[in-house]
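Engineer: Coordinates for the following, if possible.
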Amino acid sequence: MRRLPPLHSLRAFEVAARHLSFVAAAEELHVTPTAISHQIKALEDYLGKPLFRRRPRPMTLTEAGERLYPVLRDGFGQFAAALDEIHDPATIQRLKITTTTAFASRWLVPRLESFRAEAEHIDLEVHASEMPVDLHAGEADIAIRYGATPGGDLRWHELFRDRYVPVCHQALVADAELPLRPSELAARPLIHFEWKRPTRLTPTWERWFGESPAADSGDGLHKPLGRKLAFSEESHAIEAALAGQGIALLSDVLVAGELKSGTLVQVHPFALEGFTFHAVHLPHSAKADVIDDFIEWAKGQHGAARDTATRSI
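Structural biologist: Predicted coordinates for the structure are as follows:
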């Protein structure tokens, strides 16, 4: 029989290595940091090698730790997937989805009742965070990620692309003739939000004014002139636009419902291309059938919404 160290010490190391923090590992496992330290010390004594470089800060993995971590990460992920598959497979399956706060609140959550009605055998758990989770570690079954170029060893499915359009609450332009000219738009309060990893292709107000077809005409303006309202989160910028606090450059995917209802109106036809929403999962997930069901549903929901989402101006 193979001699292995205690399972709790292996689990403590995997979580601490994932977070590179004993405190964060203790919070996840509901123990004290001292308990984590003792469990990892016992594992290091068993192996005869240190697994972490504790000084200087920040803490890092040693060569031995870097060899052990991916093995345990994948192993615990496979344990979780196998147990989920075995547990009551004929009735309810659990699908954990991770995505950004904006996509969860603006697109996913309002449509979930439709998915639940179509897939009564699936229980859903939605994890909203701006930080990517580790799918290998079993933290989620599927991630909705937004960006230009996928990579890594995961399986990527393109769901849909978006465009960034200038919109505001309909009351703000109730007496105006649409579309607004760029000079009129630039003079109004503009709502901005912070992109976490900006590039030259990031759809911002500065880029919109620089690339608008009217930028080189007699009405051309290359920078906004009105007051600026800025947020660190996209979801807060959307809420500010809905509250009538200014004009925002927003994803037509995330505000499709408000454009369809007329609560928000597009004030100029020029739009900037956004990026792509991808569904991402492990290449050999034990929940492949359930994941496929979700992906097909999401694509269908977007297709139905895009037909009538944007109000013409």
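Engineer: Please make it C-alpha for all contacts and neighbour counts, starting now.
Structural biologist: Will do.
Engineer: so Asp293 is in which element?
Structural biologist: Counting by DSSP states H and E, the element that carries Asp293 is helix 288-306.
Engineer: Ok, His192 next?
Structural biologist: strand 190-193.
Engineer: With Ala64 instead?
Structural biologist: Per DSSP H and E, Ala64 falls inside helix 63-86.
Engineer: next helix or strand past that helix?
Structural biologist: strand 93-99.
Engineer: now for that following strand, which elements pack on it?
Structural biologist: Other helices and strands packing on strand 93-99, by 3 or more Cα pairs under 8 Å, 6 or more residues apart in numbering; DSSP states H and E, are helix 63-86, strand 122-128, strand 142-147.
Engineer: this one next, for a side-by-side:
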Amino acid sequence: MRIPPIKSIIAFESVGRTGSITRAADELGISPSAISHQITNLETLIGRPLFTREGRGLVLTPAGQQYFGEISQLLVQLGRATDHASGARAPEVIRIHSSPSFGLLWLLPRIRALQAEQQGFKIRLSCSYEPVSFSGGAYDVDIRHGHGIWPGVDVRTIGGETLTPMASREFIAAHGLRQPSDLLRVPLIFSESPLVQWPQWFSNVGVSQRDLGYELFFDRSYMALEAAQQGLGVCLESTLLAASYLADGRLQPVFDASHAVPVSAHHVVFPAAGAERVVPVVNWILDATRTPSQSV
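Structural biologist: Below is the predicted model of the structure:
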């Protein structure tokens, strides 16, 4: 039986998750050359390349993807086995990580309802745009924004999410917005977050456009929604994230549902190992996203 050094496994997991030797080195507190050395040793032991270089980053090969999925689960099991051997009590905390926009706009208003439903657990919420690992035991559930392709974890996609232009009721009335082409003459708010951007939305509704003059640029959905709520323009954002704005009338869709674009942008992610512990929380989140009334 060939068992690689644990240092090589940890380095491999970090590079596989971050796609970068430099970021893995920063995360583990060692030099990039040490990370490269560990990866080389592991590839030599296995006899196959685990990464290929793509641009400035590293991408897992098919063999690397399979190995990453199995190793990630084993690291979680190793951490739990160590806790059991040391007599440590299993924590009664579900540690959820999410992007700041989802955490602030959707999850935080529902934390009380989630805690009431999941009695016996405390909910700990952390928000950032940094990739997180389950191998260290710091998180149990991660709500990610993207295309839903992450090896080595269980991914449950949140359904029913759409992107649509939104603005305040007063802004829509003041500018007489009745059809998509009307948006070409009003301030548009640009947000980096959505998977579908303004040019794609205009193409989808059959409106040709050249140079779109954006009034404001943001890198966070919650900032774009807040700017639109203050009457600064029209934003193109997720109905999932904007649920509370839409429910209380601070924002409203500029057009009917036929002008909304379906997306699969948010995903509930968790390790397959020990999934039975977090599945009730995962199912609650998925059910709540399908039930608008289960909110604030």
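Engineer: What would you report as the TM-score here?
Structural biologist: Overlay of the two chains. TM-score (TM-score structural alignment, normalised by the length of the second structure): 0.70; 286 aligned residues with a Cα RMSD of 4.8 Å.
Engineer: Would you mark the buried spots in the helix holding Ala64 of the first structure?
Structural biologist: Neighbour counts over helix 63-86 of the first structure (16 or more other Cα atoms under 10 Å) mark 65, 68-70, 72-74, 76-78, 80-81, 84 as buried.
Engineer: Distance to Leu29 of the first structure for those - can I get that in a markdown table?
Structural biologist: Shown next, in a markdown table, are the buried residues of helix 63-86 of the first structure (distance: Cα to Cα, whole Å):
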| residue | distance to Leu29 of the first structure |
| --- | --- |
| Gly65 | 20 |
| Leu68 | 19 |
| Tyr69 | 17 |
| Pro70 | 19 |
| Leu72 | 16 |
| Arg73 | 15 |
| Asp74 | 18 |
| Phe76 | 14 |
| Gly77 | 16 |
| Gln78 | 19 |
| Ala80 | 15 |
| Ala81 | 19 |
| Asp84 | 20 |
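Engineer: Which part of the second structure matches the strand holding His192 of the first structure?
Structural biologist: Counting by TM-score structural alignment, strand 190-193 of the first structure pairs with residues 188-191 of the second structure.
Engineer: For the matching stretch, what is the distance to the chain centroid?
Structural biologist: Distance, stretch centre to chain centre, for stretch 188-191 of the second structure: 20 Å (Cα atoms, centre = their mean, to the nearest Å).
Engineer: which stretches of the second structure form strands?
Structural biologist: Using DSSP state E, the strands found in the second structure span residues 51-54, 57-60, 93-98, 122-127, 141-145, 154-157, 162-167, 188-191, 214-218, 234-238, 252-253, 261-262, 266-270.
Engineer: Figure out which of those strands is closest to Pro180 of the second structure.
Structural biologist: strand 162-167 (9.3 Å; Cα to Cα).
Engineer: chain center to that closest one, what's the gap?
Structural biologist: Centroid separation for strand 162-167 of the second structure versus its chain: 19 Å, with Cα atoms, centre = their mean.
Engineer: Then stretch 260-272 of the first structure?
Structural biologist: Put simply, stretch 260-272 of the first structure sits 24 Å off its chain's centre (Cα atoms, centre = their mean).
Engineer: Okay, buried residues for it please.
Structural biologist: Going by 16+ other Cα under 10 Å, stretch 260-272 of the first structure has these buried residues: Lys260, Thr263, Leu264, Val265, Gln266, Val267, His268, Phe270, Ala271, Leu272.
Engineer: Grab the two from those residues that are most spread out in space.
Structural biologist: Thr263 and Leu272 (21.3 Å).
Engineer: got the contact list for the closest residue to His145 of the second structure other than its chain neighbours?
Structural biologist: Leaving out its chain neighbours, the residue that sits closest to His145 of the second structure by Cα to Cα, 6 or more residues apart in numbering is His266, at 4.6 Å. The contact partners of His266 of the second structure, taken as Cα atoms under 8 Å, 6 or more residues apart in numbering, are Ile143, Arg144, His145, Gly146, Gly148, Thr157, Ile158.
Engineer: can we see that at 6 Å?
Structural biologist: Arg144, His145, Ile158 (Cα atoms under 6 Å, 6 or more residues apart in numbering).
Engineer: which of these lies closest to Gly231 of the second structure?
Structural biologist: His145 (26.7 Å).
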